[in-house]
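# I'd like to go over a predicted model; first the sequence, then the structure.
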Amino acid sequence: MKVNTQAVNFNANPQLLEFIQKRMDKLEMYYDKVIQSEVYLKVEKSSNKLNKIFEAKINVPGDCLVVKKQCKSFEEGADIAVASLERQLKKRKEKLKEKFKNIS
């Protein structure tokens, strides 16, 4: 899956981009009809240690799933966001199965 990653107000290092790509690729195991995925990385200027914002947007047929997490590091944010997206994709897949099961 092609992941469009945008780092706002900083340059993301290649290791971080590769880490995010690997995490997002795991989502295809749960739902193979992902059209597009976008990731936004932002650093908030504050004294708070939770100043890294990881936002992921996934387009699937007929819907758009968005997850936004604020953590100490982008890696932690990616892990939490991908886990949340996994749950959403599984739930969506189950709903679709039920819908088609009731039709036939």
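Here it is on my side, so go on. A quick note: this is a predicted structure, and the numbers were derived from the prediction, not measured.
# contacts and neighbour counts: CA atoms only from here.
Will do.
# what packs against the helix ranked longest in the chain?
Of all the segments of type helix in the chain, defined by DSSP state H, the longest one is helix 74-103. Contacting helix 74-103 under the criterion 3 or more C-alpha pairs under 8 Å, 6 or more residues apart in numbering; DSSP states H and E are the following elements: helix 14-25, strand 52-60, strand 63-71.
# here comes the other one, which I'd like you to weigh against the first:
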Amino acid sequence: MTYDIQFVGIPTSETLEAYTIHKLENLTRKYESIIHTNVFFKKEHSPKKLGRICEMELSIAGPRIFASTNEKNFELAVKHTISDLEKQLKKRKGVLKPYL
């Protein structure tokens, strides 16, 4: 499993990167079919005081899975994005059947 974490228009943060990798490793333990993950962190000005965007794209067997969340801080955005990805992976796991 490889991770590609990019900070778009904001300074890089080692703590945020470590937090994200930790959360993704937990997801990888549950779903071994994950091959590669692209993570993008963006900052956007919003009147609702949100504007911290986390986008993740998982490469698995079959079509890619994508989720994006806009929250008030990046840690919360990572948590919600991974939760959305996990829901999609549960659906996909129920549809795909292993060939023996």
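In hand now; what should we look at? These numbers come from a predicted model, not from an experiment.
# sorry, back to before: residue 102 of the first structure is nearest to which of the helices and strands packed on helix 74-103 of the first structure?
Ranking those by proximity to residue 102 of the first structure (C-alpha to C-alpha) places strand 63-71 first, at 21.1 Å.
# Run the chain-centre distance for the closest one.
With C-alpha atoms, centre = their mean, to the nearest Å as the basis, strand 63-71 of the first structure stands 6 Å off its chain's centre.
# Give the aligned range of it in the second structure.
The aligned range for strand 63-71 of the first structure in the second structure is 63-71, by TM-score structural alignment.
# Tell me the buried residues in that stretch?
Within stretch 63-71 of the second structure, the residues scored as buried using 16 or more other C-alpha atoms under 10 Å are 65, 66, 67, 68, 69, 70, 71.
# Next, find the distance separating residue 27 of the first structure from residue 47 of the first structure.
Taking C-alpha to C-alpha, to the nearest Å as the measure, residue 27 of the first structure and residue 47 of the first structure are separated by 33 Å.
# neighbour-wise, which of these two wins?
For residue 27 of the first structure versus residue 47, the count of surrounding residues by other C-alpha atoms under 10 Å is larger for residue 27: 20 against 7.
# List the residues that contact the more buried one.
Contact partners of residue 27 of the first structure, counting by C-alpha atoms under 8 Å, 6 or more residues apart in numbering, are 82, 85, 86.
# Identify the residue nearest the geometric centre of the first structure.
Taking C-alpha atoms, centre = their mean as the criterion, residue 56 is the residue nearest the geometric centre of the first structure, at 3.8 Å.
# Quick check: buried residues in stretch 51-61 of the second structure?
By neighbour count, with 16+ other C-alpha under 10 Å as the criterion, the buried positions of stretch 51-61 of the second structure are 51, 52, 53, 54, 55, 56, 57, 58, 59, 60.
# ugh, wrong one, I meant stretch 84-98 of the second structure
Of the residues in stretch 84-98 of the second structure, those buried by neighbour count under the rule 16+ other C-alpha under 10 Å are 84, 85, 86, 89.
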